[in-house]
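[1] With the input below, show me the fold.
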Amino acid sequence: MIKSIAILTSGGDAPGMNPAIRAAGKVALSKGIDLYGIKRGYLGMLNDEIFRMDGRDLSGIIDRGGTTLLTARCPEFKDPKIRAIAAENLKKRGIEGLVVIGGDGSFHGADLLFKEHGIKVVGIPGTIDNDIIGTDYTIGFDTCLNTILDAITKIRDTATSHERTILVEVMGRDAGDLALYATLAGGGDGLMIPEQENPIDVLAYQIAQRRKNGKLHDIVLVAEGVGSAIEIAEELKKKVHTDIRPVVLAHIQRGGNPSGFDRILATKMGAKAVEILDAGKSGVMIGMEGNKLVTHPISHAWEGERRLSQEDYDLALTLSK
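    Got it, this is the predicted structure:
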């Protein structure tokens, strides 16, 4: 049996991180495991911002966005000497296990702590981009998607009233899931995502055809990994004669109370993480595949093959015509 664990959140914040913290913490305390929190992710581990947690730290956070443990970037963690200092801060408190809630970079850090210093680790995928291999959904994706859909509804009112084409830039540096599923669920009129070719000439032709068919406005979703919606709008203006405006949703997408789906997903993953550590296992990430919790080696997050649904992409294109 493991005697003590710590929880940290790292990288970009995502709605649902707090429910994951709550579930992991409550399950640990129910098993008599000493519980620690680490503020500001790996930066806090390095700076020894590690504190004992109890039930009061877990109360009233299930519906809160962001992360009560705070988060930060820590590029210094790439240095083995820095990781050794951080690992020693855990060991001097007798912390044997670590629950890491974050994305790809956070998982890399956890994997190195496990392999270099024997810290037992379990990764929980928390990122709005839904770009972690090994899980159908990451914590925060559903909430973010609904935030985008709410924005599209409001933007469409203006697009319709002024007969405009509006390019809505959403997050997704390497993954186009947010743009794709916002197009499907929001009735979008086009999309540009990093997994596909995105010729502006084709988009210009599609807009021109819609004008000929009597449609006087468009909502086009652009994943940030494709490029700036502001720059794309300027190029598009040279190719089609219509009023074009860019809208960049930026960090508004990260905030807000987690959806019911994200709370349930995070709760299940948080509880599972502690059960895994208590069973003596380590070096894994938790995923949700086919509506069931699964585990993979934590390195699967970057060594596996990520595939966007071509079927969903083709459907989005068909419906956007």
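
[2] CA only for contacts and neighbour counts going forward, please
    Noted.

[3] ok, now which ones touch residue 99?
    Residue 99 is in contact with 5-8, 121-124, 273-274, counting by Cα atoms under 8 Å, 6 or more residues apart in numbering.

[4] got the residues you listed as TSV, with distance to residue 20 and secondary structure columns?
    Below are those laid out as TSV (distance: Cα to Cα, whole Å; DSSP: H, G, I helix; E, B strand; the rest coil):
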residue	distance to residue 20	secondary structure
5	14	strand
6	13	strand
7	10	strand
8	10	strand
121	15	strand
122	13	strand
123	11	strand
124	8	strand
273	9	helix
274	11	helix
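
[5] What segments of the chain are strands?
    For the chain, the strands defined by DSSP state E occupy 4-9, 34-38, 50-52, 97-102, 120-125, 164-170, 190-192, 218-223, 243-248, 284-289, 292-297.

[6] Using a markdown table, lay out those together with distance to residue 142.
    Converted to a markdown table, these look like this (distance: least, Cα to Cα, whole Å):
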| stretch | distance to residue 142 |
| --- | --- |
| strand 4-9 | 19 |
| strand 34-38 | 26 |
| strand 50-52 | 30 |
| strand 97-102 | 16 |
| strand 120-125 | 13 |
| strand 164-170 | 14 |
| strand 190-192 | 19 |
| strand 218-223 | 16 |
| strand 243-248 | 19 |
| strand 284-289 | 13 |
| strand 292-297 | 17 |
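
[7] okay, those, which one's buried deepest?
    Per-stretch averages of neighbours, counted by mean count of other Cα atoms under 10 Å, single out strand 120-125 among those, with a mean of 29.

[8] From the contact counts, what lies against that one?
    Contacts defined by 3 or more Cα pairs under 8 Å, 6 or more residues apart in numbering; DSSP states H and E place strand 120-125 against strand 97-102, helix 104-117, helix 260-278, strand 284-289.

[9] Here is the second sequence; please produce its structure so I can put it next to the first one:
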Amino acid sequence: MRKIGVLTSGGDSPGMNAAIRAVVRSAIYHDIKVVGIKKGYEGLINGDIEDMNLSSVADIIHRGGTILRTARSEEFKAERGFQKALNVISIFGIEGIVVIGGDGSFRGAEKLSQAGIKTIGLPGTIDNDLAYTDFTIGFDTAVNTVVNAISNIRDTSTSHGRANIIEVMGRHCGDIALYAGLAGGAESIIVPEVPFSIDDICKRLIQGRNRGKLHSIIILAEGVLKDSHEFAKQIEEKTGIETKLTILGHIQRGGSPTAFDRILASRMGGRAVELMMEDKTSRVLGIKGNEIIDMDISEALSIKKEINKNLYELAKILSI
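    Sure, this is the predicted structure:
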């Protein structure tokens, strides 16, 4: 292995820079040249590529986002765009590519591998929606961002005697809502994987008010409801408790990564280079029981993600 590339694709997540740093420095340590591919697969098609050195990744381990930038590429999915990417790979003499991103990014890596390009995937997504790994890079930071927001909102909620609905990201996966709701002491957690009853939620709010509770927090995963504003109105009408909605949005994607995410990204980045040196391809990295694992991309993507029911039940018990 003489030259590898590294790219970030799809939605950004805190810790991507730490992963880039680990890939670049591990490669250089083993006398492998490394190039940065900007704007994901779009940059691969357009040849937006630059040589990376030790200084290229200095002072980035603590920064959110990605210095390589990121984009979603419809052109890469088409045969013509894909062939352009293969031509660029050949022109630049790239023998392997480390792809940092989510499931869509992994499918692109799988496609490259099938065309003879060695690929290793690192799970960079705040959603934690990849079932083969316990945690993805950026998830822990996003959860901590939400927990901090819960604490801030609880202060003002207590002052006014309100209920607050906090909508968090996660697409079809409720892990951010579940983990942040448990850590933040939310009264109710609404996730796409578990059916809910608005009457049960209202009952909890009324019971809390009757025992003198001054505030209530409801964590809502995005995508569960068509209209979260209307949901807040229904809660207020049914309970008589003033109910406010806060949509956190992309604030969850930004910010300095936690120590956990920095360490996870560094471990995975270093291992990705080792797998390249072992002539492995079409593998994705994950963490199970605090051990870094690797798995075939197709196998990893075929595993269905399920919510941690035990954790969900614990959150309900502790919020009585």
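
[10] Quick check: TM-score for this pair?
    Taking TM-score structural alignment, normalised by the length of the second structure as the basis, the two superposed chains have a TM-score of 0.97; 319 aligned residues with a Cα RMSD of 1.1 Å.

[11] follow-up on the earlier one: among the helices and strands packed on strand 120-125 of the first structure, which is the most enclosed?
    Greatest average neighbour count among these goes to strand 97-102 (a mean of 28), per mean count of other Cα under 10 Å.

[12] once aligned to the second structure, how far is it on average?
    Once fitted to the second structure, strand 97-102 of the first structure is off its aligned match by 0.3 Å on average (mean Cα distance after the TM-score superposition for the first structure).

[13] from the middle of its chain, how far away would that strand be?
    Centroid separation for strand 97-102 of the first structure versus its chain: 15 Å, with Cα atoms, centre = their mean, to the nearest Å.

[14] cool, stretch 258-268 of the second structure as well?
    13 Å.

[15] and if you look at stretch 208-219 of the first structure?
    Its chain's C-alpha centre and that of stretch 208-219 of the first structure lie 34 Å apart, by Cα atoms, centre = their mean.

[16] what comes up buried for that stretch?
    Residues of stretch 208-219 of the first structure classed as buried: 208, 210-211, 216-219 (neighbour count, 16 or more other Cα atoms under 10 Å).

[17] So which of these are in helices?
    Judged by DSSP state H, the subset of these located in helices is 208, 210-211.

[18] from these, which is closest to residue 147 of the first structure?
    Closest approach to residue 147 of the first structure among these (Cα to Cα): residue 210, at 27.1 Å.

[19] Need the buried residues of stretch 208-219 of the first structure in a markdown table (columns: distance to residue 256 of the first structure).
    Putting these into a markdown table (distance: Cα to Cα, whole Å) gives the following:
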| residue | distance to residue 256 of the first structure |
| --- | --- |
| 208 | 37 |
| 210 | 35 |
| 211 | 36 |
| 216 | 33 |
| 217 | 29 |
| 218 | 27 |
| 219 | 23 |
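
[20] ok, so of the residues you listed, who is nearest residue 196 of the first structure?
    Nearest member of these to residue 196 of the first structure, counting by Cα to Cα, is residue 219, at 18.6 Å.

[21] was I right about residue 148 of the first structure contacting residue 182?
    Yes - in terms of Cα atoms under 8 Å, residue 148 of the first structure counts as a neighbour of residue 182; the distance is 6.8 Å.

[22] just so I know, which of the helices and strands packed on strand 120-125 of the first structure lies nearest residue 225 of the first structure?
    When those are compared (using Cα to Cα), the closest one is helix 104-117, at 16.2 Å.

[23] by contact count, what packs against that closest one?
    For helix 104-117 of the first structure, the packing partners by 3+ Cα pairs under 8 Å, 6+ apart are helix 80-91, strand 97-102, strand 120-125, helix 300-303.

[24] how close does the third one sit to the second structure?
    It stands for strand 120-125 of the first structure. Relative to the second structure, strand 120-125 of the first structure is 0.3 Å off (mean Cα distance after the TM-score superposition for the first structure).

[25] so where is that strand in the second structure?
    Using TM-score structural alignment, the residues of the second structure aligned to strand 120-125 of the first structure are 118-123.

[26] Just give me the match in the first structure for residue 315 of the second structure.
    Using TM-score structural alignment, residue 315 of the second structure sits opposite residue 316 in the first structure.

[27] Next one: that match from residue 42 of the first structure, what distance?
    Taking Cα to Cα, to the nearest Å as the measure, residue 316 of the first structure falls 39 Å from residue 42 of the first structure.

[28] Comparing these two, which residue is more hemmed in?
    residue 42 (28 against 22; other Cα atoms under 10 Å).

[29] Residue 299 of the first structure versus the closest residue to that one other than its chain neighbours, what's the distance?
    The shortest distance from residue 42 of the first structure to any non-neighbouring residue, by Cα to Cα, 6 or more residues apart in numbering, is to residue 74 (6.2 Å). Distance, residue 74 of the first structure to residue 299 of the first structure, by Cα to Cα: 20 Å.

[30] before we move on, what about residue 244 of the first structure?
    43 Å.

[31] The residue nearest the centre of the first structure: what's it in contact with?
    Centroid-nearest residue in the first structure: residue 127, 1.5 Å away (criterion: Cα atoms, centre = their mean). Contacts for residue 127 of the first structure were tallied using Cα under 8 Å, 6+ apart; they are 12-14, 102-103, 138-141.

[32] Now check the second structure for the residue matching residue 222 of the first structure.
    Structural correspondence for residue 222 of the first structure with respect to the second structure (TM-score structural alignment): residue 220.
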